[in-house]
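S.K.: quick check, what structure comes out for this input:
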Amino acid sequence: MDFDFTEEQTLLRNMVQSFVQDNYDFDSRMKIVRSDSGMSRENWSQFAELGLLAAPFDESLGGLGGGAVDTMIITEEFGKGLVTEPFLPTVVLCGGLLERHGSDAQKDMHLPPLISGEKIWALAYSEPKSRFNPANVQTTAKKDGDGFVLSGLKSVVNGGPWADYLIVSARTSGEGWQQDGISLFIVDKSADGVASQDYETIDGSRAADISFENVKLSAEALLGTLDAGLPLLEEALDYGIAAICGEAIGGMHKAHLATVEYCKTRNQFGVAIGSFQALQHRMVDMFMEYEQSVSLTYMVNMHVGGDAASRARAASGAKVQIGKAGRYIGQSAVHLHGGMGMSEELNVGHYFKRLTAIDAQLGSIDYHLKRFGSSEAA
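M.R.: Next up is the predicted model:
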């Protein structure tokens, strides 16, 4: 299998890498994270100017015609810099849903301001009792004339505090965990009845619990087919996993490098601690976990556009490996740095926090192990 990148993809990597190095050093990131908003609108505008927000979209829609691998390249470099701006929820999750399943009118209305950086989006699908299962939806959208009335609560909406628009999953028929009867809706976050409780997450990003109280939606708010939104949502989440795996391997790479460099310079008993065989073994194990994660990340990004069964297996398999490796590499990096590894002043602790958050984002290890097993049995 060919894992070589094209010349255009190499240029894309170099461009994003240069931006992160010039504008997202550790001190600059900490200023952004500690600000009231938690993101930089200036950086977001620069993403748009550089074409990063347009990268995965078809040229007919104003995009650059890239694919999942191009998105992975961007997120990997973002992972190295611990970029907090909402590329994943806006471009990958919501932008992908609009491109693949939106009507022509929805694409014309929403994709240009998304690509230009004017509007930010978030995917509101998780609920307090859903336990990562997108089919467990209690939020309802009841018919009201030609439109709908939306009511319910969505939890841990990543990027929710910054969002102008939301894509919300709601039950339009059936109940409980039924696969059928789920629909997706485009919701203006400023609409009457929408309330957002914003908070900072462990990794310095922002999320929100968003409630909907009798929010009136027009028929044009429906994304895709009525009662058939779950396959679209699962597809979007798998694309999201492919992208977030790229971010994770970027973070793992930097955490491992920082640990190796530290062990070369930290002296104990008159020698560098990197000369201790036990610590060398630990750093080799970290590297092996990283390399396995890279392989599975490439694999899922090459399969994410395939049939649903293959996509689900690839996404869940990669997410399990990323979760296990991220936990091991992050914990080992902190351990080998000693107590200072958890200090705010050292980047290693921040990589550990982000890798820990990625483990829980878009489904935990346990959830994806079960999903992978179910797909294999099928």
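
S.K.: every contact and neighbour count from this point should use C-alpha atoms.
M.R.: Fine.

S.K.: distance between stretch 361-378 and the chain's centre?
M.R.: Centroid separation between stretch 361-378 and its chain, computed with Cα atoms, centre = their mean, to the nearest Å, is 18 Å.

S.K.: need the strands for the stretch 151-300 of the chain, in chain order.
M.R.: For the stretch 151-300 of the chain, strands defined by DSSP state E, counting those that start in this stretch occupy the ranges 165-171, 182-188, 194-200, 206-217, 222-223, 267-268, 271-272.

S.K.: alongside the first, I'd like the structure of this one:
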Amino acid sequence: MDFDFTDEQRMLKDSVDRLVKDEYSFEQRARYLAEPDGFSRAQWARYASMGLLGLTFADDFGGSGCGPVETMIVMEAFGRALVVEPYLATVVLSGGCIRLGSSVAQREAILPLIADGSLLMAFAHAEPQSRYDLADVATTARRDGDAWVLDGAKRVVIHGGSADKLIVSARVSGGRRDRDGIALFVVDAHAPGLTRREYLTQDRLRAADIELSGVRVNNADVIGVAGEALPLIETVVAQAIAALCAEAVGSMAAAHDETVEYLKVRKQFGVAIGSFQALQHRAVDMLVMVEQARSMALFATMMSEEPDVDERGRSLAAAKVQIGRAGRFVGQQGVQLHGGIGMTEECKVGHYLRRLSVIDILFGAAEHHLTQLASAGGLIDAAA
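M.R.: Predicted coordinates for the structure are as follows:
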């Protein structure tokens, strides 16, 4: 199998790498985090001008018609720079729901606005009781004439506080964990009855808890067929997991580079600590884990659009296990090899560990996916 990038993909990689190198130093990132939204609106506009926000959208909707490989390239570069803008929330998750499940009218109304940077969105699906079960939805939606009325609560909505619109899952029928009966709605973030509480997450990004009390949504704002949204949610989450795996690889590779550079310049007993064989071995162990994670991120990218749901699920679970374990190892080793300075706000490697820890938790930690993989019979079906 040919893993080489095409000329267009190499151009994309070069341009995104150059962007984050020029515009995303550690000091610049700190300034972006301090802005009112917790990210840089100017950088968001720059992503739009480069075509990054509409990368996977069809040409008819302001995009470039690219696929998961291009998303992987962008996310890996963003991982190296610890980018704080809502690319995952707006483009991958929310844009994925619209791109894959909505009507032509909805795509025409929403996707060009995402692509030009004028619309921010967030995916409100997780609930207080749901943990990692995508089918566990207690928020309800009931008919009221030609509209729907939503009641319930959503938790840890990534970049939900700055979003202009939310994609909200709600149950229109069935029991709380039934696979059937879930619908997706496009909801104005300022709609009457909707309240948001924003807060910082462990990696210093932002999330929000959403409360819905009698929120009215027009029937035209239902994505797809009401009650049949779970397969769409699973597909979009699969693509988000692949994107997160790529981001994690970027963060791990950068954390390894930072650590090796520190070992070269930090002196103890009159010599660079990188001359100590024990520390060299630990740096090599970090590199091995980075490269294993890179292979699984490529695998996750390839399998994110697999039509066989079971095979896709096993593949992405395996990738999430490897990425989660590798991220924890690389991040912790990086901090330990930096010594006490690795725990300070001024040291970049500690921020990589924080982000890698959050990536592990998002959409299921390594232990959860290992259990799922074991229940499914492993990555390769023994019976087959």
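
S.K.: superposing both, give me the TM-score.
M.R.: For this chain pair, the superposition-based TM-score is 0.98 by TM-score structural alignment, normalised by the length of structure 1; 378 aligned residues with a Cα RMSD of 1.2 Å.

S.K.: so which of the strands of the stretch 151-300 of structure 1 is nearest residue 76 of structure 1?
M.R.: Shortest distance between residue 76 of structure 1 and these, using Cα to Cα, is found for strand 206-217: 19.9 Å.

S.K.: and the closest one, how far out from the chain's middle?
M.R.: Counting by Cα atoms, centre = their mean, strand 206-217 of structure 1 comes out at 20 Å from the chain centroid.

S.K.: elements contacting it?
M.R.: strand 147-158, strand 194-200 (3 or more Cα pairs under 8 Å, 6 or more residues apart in numbering; DSSP states H and E).

S.K.: make TSV out of those strands and add mean neighbour count and distance to residue 184 of structure 1.
M.R.: Output for those, formatted as TSV (neighbours: other Cα atoms under 10 Å; distance: least, Cα to Cα, whole Å):
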stretch	mean neighbour count	distance to residue 184 of structure 1
strand 147-158	22	11
strand 194-200	16	16
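
S.K.: could you say which one of those comes nearest to residue 326 of structure 1?
M.R.: Of these, nearest to residue 326 of structure 1 by Cα to Cα is strand 147-158, at 19.5 Å.

S.K.: where do the helices sit along structure 2?
M.R.: For structure 2, applying DSSP state H gives helices covering 7-23, 26-33, 41-49, 68-81, 87, 95-101, 104-115, 230-265, 277-303, 309-338, 348-361, 366-375.

S.K.: which one of the strands of the stretch 151-300 of structure 1 is the most hemmed in?
M.R.: Stretch with highest mean neighbour count among the strands of the stretch 151-300 of structure 1: strand 165-171 (a mean of 26; mean count of other Cα atoms under 10 Å).

S.K.: about what we covered before: residue 251 of structure 1: which of the helices and strands packed on strand 206-217 of structure 1 is closest?
M.R.: Nearest of these to residue 251 of structure 1, taken as Cα to Cα: strand 147-158 at 18.6 Å.

S.K.: can you put the helices and strands packed on strand 206-217 of structure 1 in a markdown table and add distance to residue 10 of structure 1?
M.R.: Formatted as a markdown table, these follow (distance: least, Cα to Cα, whole Å):
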| stretch | distance to residue 10 of structure 1 |
| --- | --- |
| strand 147-158 | 29 |
| strand 194-200 | 34 |
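
S.K.: which position in structure 1 pairs with residue 171 of structure 2?
M.R.: Matched by TM-score structural alignment, residue 171 of structure 2 corresponds to residue 171 in structure 1.

S.K.: so what's that match up against?
M.R.: Residue 171 of structure 1 sits next to 137, 138, 139, 140, 141, 181, 182, 183, 227 when contact means Cα atoms under 8 Å, 6 or more residues apart in numbering.

S.K.: 6 Å instead, please
M.R.: Contact analysis of residue 171 of structure 1 by Cα atoms under 6 Å, 6 or more residues apart in numbering lists 140, 141, 181, 182.

S.K.: ok, now which ones touch residue 116 of structure 1?
M.R.: Per Cα under 6 Å, 6+ apart, neighbours of residue 116 of structure 1: residue 48.

S.K.: so which of the strands of the stretch 151-300 of structure 1 is nearest residue 154 of structure 1?
M.R.: Nearest to residue 154 of structure 1 among those is strand 206-217; the distance by Cα to Cα comes to 5.2 Å.

S.K.: separation between the residue lying closest to residue 66 of structure 2 once chain neighbours are set aside and residue 63 of structure 2?
M.R.: Among residues not flanking residue 66 of structure 2 along the chain, residue 56 sits closest, at 4.6 Å (Cα to Cα, 6 or more residues apart in numbering). Counting by Cα to Cα, to the nearest Å, the gap from residue 56 of structure 2 to residue 63 of structure 2 is 6 Å.

S.K.: so for these two, which residue has more residues nearby?
M.R.: residue 56 (24 against 20; other Cα atoms under 10 Å).

S.K.: let me know whether that one touches residue 69 as I believe.
M.R.: No - counting by Cα atoms under 6 Å, residue 56 of structure 2 stays clear of residue 69, with 9.9 Å between them.

S.K.: what about stretch 215-225 of structure 2, how long is it end to end?
M.R.: 19 Å.

S.K.: please enumerate residues in contact with that stretch?
M.R.: So stretch 215-225 of structure 2 is contacted by 101, 102, 147, 148, 149, 150, 184, 185, 186, 193 (Cα under 6 Å, 6+ apart).

S.K.: could you measure from residue 93 of structure 2 over to residue 1 of structure 2?
M.R.: With Cα to Cα as the criterion, residue 93 of structure 2 and residue 1 of structure 2 are 29 Å apart.

S.K.: cool, residue 28 of structure 2 as well?
M.R.: From residue 28 of structure 2 over to residue 1 of structure 2 the distance is 40 Å, taken as Cα to Cα.

S.K.: more neighbours: those two, which one.
M.R.: When residue 28 of structure 2 and residue 1 are compared for neighbours, residue 28 comes out ahead with 12 against 3, by other Cα under 10 Å.

S.K.: need the contact list for that one.
M.R.: Counting by Cα under 6 Å, 6+ apart, residue 28 of structure 2 makes contact with nothing.

S.K.: any idea how far the aligned residue in structure 1 for residue 374 of structure 2 is from residue 60 of structure 1?
M.R.: Residue correspondence to structure 1 (TM-score structural alignment): residue 374 of structure 2 is matched to residue 373. Distance of residue 373 of structure 1 to residue 60 of structure 1, given as Cα to Cα: 39 Å.
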